[in-house]
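Colleague: what shape does this take:
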Amino acid sequence: MTDRPVDRQELAAGLRALRLDAGISTTVLAVTLGWSQSKVSKTELGRTTPAPADVEAWCAATQATADIRGDLMRRAEQAAHQAVEWRRELAPGRRRKQEEIARLEAGASVIRVFSPDIVVGLAQIRPYAEAVFRLGRPISTAEEPDETAVDARLARQAVLADPRKQFQLLMGETALHRQLVPPRVLRHQLEHLLQLASQANVVVGVIPFAGPERVHQYHGFAVLGEPGVDDEALVLAETVTRGVTVRSTEEVAEYVTHFDGLRQGALEGEQLAALLQAQISRLDTPPI
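Modeller: So this is what the prediction gives:
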């Protein structure tokens, strides 16, 4: 999901004005805040949306007045809990949404994704992705068919080849059984998961039906970025009607903790391979 550009740019312009009025260089401000200079620059240029805690620290470092601080904090809070209605989001095209997610993934050193009932997007093969995009399609546009969105989703997977990034892809066992695609295609999808799990920078986990669960599964989400390490860390989640972006530092950290709890109940490595192979064998066995 993306902020409305005018909102983010107005917030960025306000922060930049504070720094200039205070007569502080970006280098000095970065040292004061304990940030990288890159984070300061990206924030000022509107290339990243700062968390409310970051805006508050910026205001303190630049001695902002109470009125200016209140205005900027209000904007930051709105951005931190931004929700975009699907009808408005889908109208410009699902492809652009996938491209925006790709941009966010490119800036993240760690990517955590959880899906309770389907294979996560970064691990989907083309026919499976096509089936997912056909589910509950509320809007389609003649000039931009869903095929372009599928292309954009598959293009995102190029990031998996970057050895500097770490990926943790977590699913519920339901994802291995749902008949979104014919058995032959599902078999290929599960084989792809096996192959992906063998990559050194990728962890694939499945929460089994019969295993002990540590926390509620609730809903799917992605944590892009490592809090306290990357310039930006955020959470993307979806409801029936909206896509939600969470940028609050505290809430992103809570999602990371929740993800770690989910992962404790997941099968990985050899146990995962055995589970996938068993399901592949069942798909190979014709019904009696």
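
Colleague: hey, let's count contacts and neighbours off CA atoms from now on
Modeller: OK.

Colleague: all helices in this protein, in order from the N-terminus.
Modeller: 5-22, 26-33, 37-44, 52-61, 66-80, 86-90, 94-106, 126-134, 146-156, 183-197, 249-264, 269-284 (DSSP state H).

Colleague: got the ones you listed as a markdown table, with mean neighbour count and distance to residue 214 columns?
Modeller: As requested, the helices of the chain are arranged in a markdown table below (neighbours: other CA atoms under 10 Å; distance: least, CA to CA, whole Å):
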| stretch | mean neighbour count | distance to residue 214 |
| --- | --- | --- |
| helix 5-22 | 17 | 38 |
| helix 26-33 | 15 | 36 |
| helix 37-44 | 19 | 35 |
| helix 52-61 | 18 | 30 |
| helix 66-80 | 17 | 28 |
| helix 86-90 | 15 | 32 |
| helix 94-106 | 18 | 28 |
| helix 126-134 | 17 | 28 |
| helix 146-156 | 19 | 31 |
| helix 183-197 | 18 | 23 |
| helix 249-264 | 17 | 6 |
| helix 269-284 | 15 | 18 |
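
Colleague: out of those, the one nearest residue 166 is which?
Modeller: helix 94-106 (10.9 Å; CA to CA).

Colleague: and the closest one, what does it pack onto?
Modeller: On a contact count with 3 or more CA pairs under 8 Å, 6 or more residues apart in numbering; DSSP states H and E, helix 94-106 meets helix 146-156.

Colleague: give the contact list for the residue nearest the centre of the chain.
Modeller: The centroid of the chain falls nearest to residue 222 when counting by CA atoms, centre = their mean (3.5 Å). Residues in contact with residue 222, defined by CA atoms under 8 Å, 6 or more residues apart in numbering, are 111, 112, 113, 114, 235, 236, 237.

Colleague: one more to line up against the first:
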Amino acid sequence: MSTDFQQARTALGARLRELRAEQTGRDLAARLGWTQSKVSKLETGRQTATVDDLRAWAVATGHPEAGPELESRLLGLESHVRSWRRQLRAGHRPVQDALTIEYERSTVLRAWEGSMVVGMLQTADYARAIFQAYVDLHQSPRDIDDAVRARMHRQHLLYGTGRAFHIVMWEAALHVRACPPSVLAAQLDRLAGVIGLDTIRLGIVPFGAAVRIPPGPGFWLYDERLAIVEDWHAELWLDDADSVGVYRRVWDLLDQAAVYGPHAHRLIARARAALDVA
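Modeller: Below you'll find the model as predicted:
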């Protein structure tokens, strides 16, 4: 986790400890029906509180008026680190809708993805397989069809004017079988079809390419104002200039190792042929 995030979580814990000053951690845990270790972890910044945790804490410590302040602190903390557990409480569709707002606000979008085809270029069947995998992982609401429709709807931005997509993927993303072979074959056909579209610049970093930085997690850059980085437990939404600058430099280095046009098309065709699907 980021240093800024951990500092904010530690500061929130210190505030919780202030509110508990008139009772012991053991007494508060008993009052809330929690383990004493949970109280300790929240106060020392080793665990992130939920909104319900904070509301209960404020009431149980005799400071119900502090509830809104605590929630505001949590909101500020999560403006940078957005856990999937919280984001997916209502399913994947709201997450897709929130991302669409950022796409619509941007004119130049850059992406890096090393493990799967980027969402903006996914077919519906491929997207369905990806959402299914993440629903199973996070045990989130099964709104897969709604999420797929939202992702497909966002792709209309590829065909408008005034917006450019610079997408770089590792060759591995062409071979990952996170879906049936027939679905992956159709997905690769889709990728081959977008090469040459005037709003998309699609590059592939080949296996064996010399790279100046090891490929890392997938991320999107929205103009020069926002980087969204995906990890297994959370997304990082980074809007400070230094952090965005780091990810822009990473993207530039990976872009330098990528091939484009006919060379990228050949890599896609080779992955398609390896599937042995008509």
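
Colleague: returning to that earlier point: so what does the residue nearest to the centre of structure 1 match up with in structure 2?
Modeller: Taking TM-score structural alignment, the alignment pairs residue 222 of structure 1 with residue 220 from structure 2.

Colleague: likewise residue 97 of structure 1?
Modeller: Using TM-score structural alignment, the partner of residue 97 of structure 1 in structure 2 is residue 95.

Colleague: just to check, its match is in contact with residue 86?
Modeller: No. Look at residue 95 of structure 2 against residue 86 with CA atoms under 8 Å: they stay out of range, at 10.5 Å.

Colleague: can you count the residues close to residue 162 of structure 1?
Modeller: 11 (other CA atoms under 10 Å).

Colleague: residue in structure 2 matching residue 170 of structure 1?
Modeller: Aligned counterpart of residue 170 of structure 1 in structure 2: residue 168 (TM-score structural alignment).

Colleague: can you tell me which residues contact its match?
Modeller: 110, 111, 112, 113, 202, 203, 204, 205, 254, 255, 258.

Colleague: give me that answer again for 6 Å
Modeller: Taking CA atoms under 6 Å, 6 or more residues apart in numbering, we find residue 168 of structure 2 in contact with 112, 202, 203, 204.

Colleague: JSON lines for the residues you listed, including distance to residue 248 of structure 2 and neighbour count?
Modeller: Below are the contacts of residue 168 of structure 2 laid out as JSON lines (distance: CA to CA, whole Å; neighbours: other CA atoms under 10 Å):
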{"residue": "112", "distance to residue 248 of structure 2": "10", "neighbour count": "28"}
{"residue": "202", "distance to residue 248 of structure 2": "17", "neighbour count": "24"}
{"residue": "203", "distance to residue 248 of structure 2": "16", "neighbour count": "25"}
{"residue": "204", "distance to residue 248 of structure 2": "17", "neighbour count": "28"}
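
Colleague: now, those residues that are in strands?
Modeller: 112, 202, 203, 204 (DSSP state E).

Colleague: now the counterpart of residue 243 of structure 2 in structure 1: how far from residue 82 of structure 1?
Modeller: Correspondence of residue 243 of structure 2 to structure 1, assessed by TM-score structural alignment: residue 251. To residue 82 of structure 1, residue 251 of structure 1 is 13 Å away according to CA to CA, to the nearest Å.

Colleague: end to end on stretch 57-70 of structure 2, go ahead and measure it.
Modeller: From its first residue to its last, stretch 57-70 of structure 2 covers 10 Å (CA to CA).

Colleague: oh sorry, the question was meant for stretch 43-53 of structure 1
Modeller: Start-to-end, stretch 43-53 of structure 1 (CA to CA) is 13 Å.

Colleague: before we move on, what about stretch 81-100 of structure 2?
Modeller: 19 Å.

Colleague: can you list contacts of it?
Modeller: So stretch 81-100 of structure 2 is in contact with 140, 141, 143, 146, 147, 233, 234, 235, 236, going by CA under 6 Å, 6+ apart.

Colleague: out of the residues you listed, flag the one nearest to residue 195 of structure 2.
Modeller: residue 147 (25.6 Å).

Colleague: give me the distance between the residue nearest to residue 16 of structure 1 when sequence neighbours are not counted and residue 191 of structure 1.
Modeller: Once flanking residues are discounted, residue 16 of structure 1 sits nearest to residue 44: 5.3 Å by CA to CA, 6 or more residues apart in numbering. As judged by CA to CA, residue 44 of structure 1 and residue 191 of structure 1 stand 45 Å apart.
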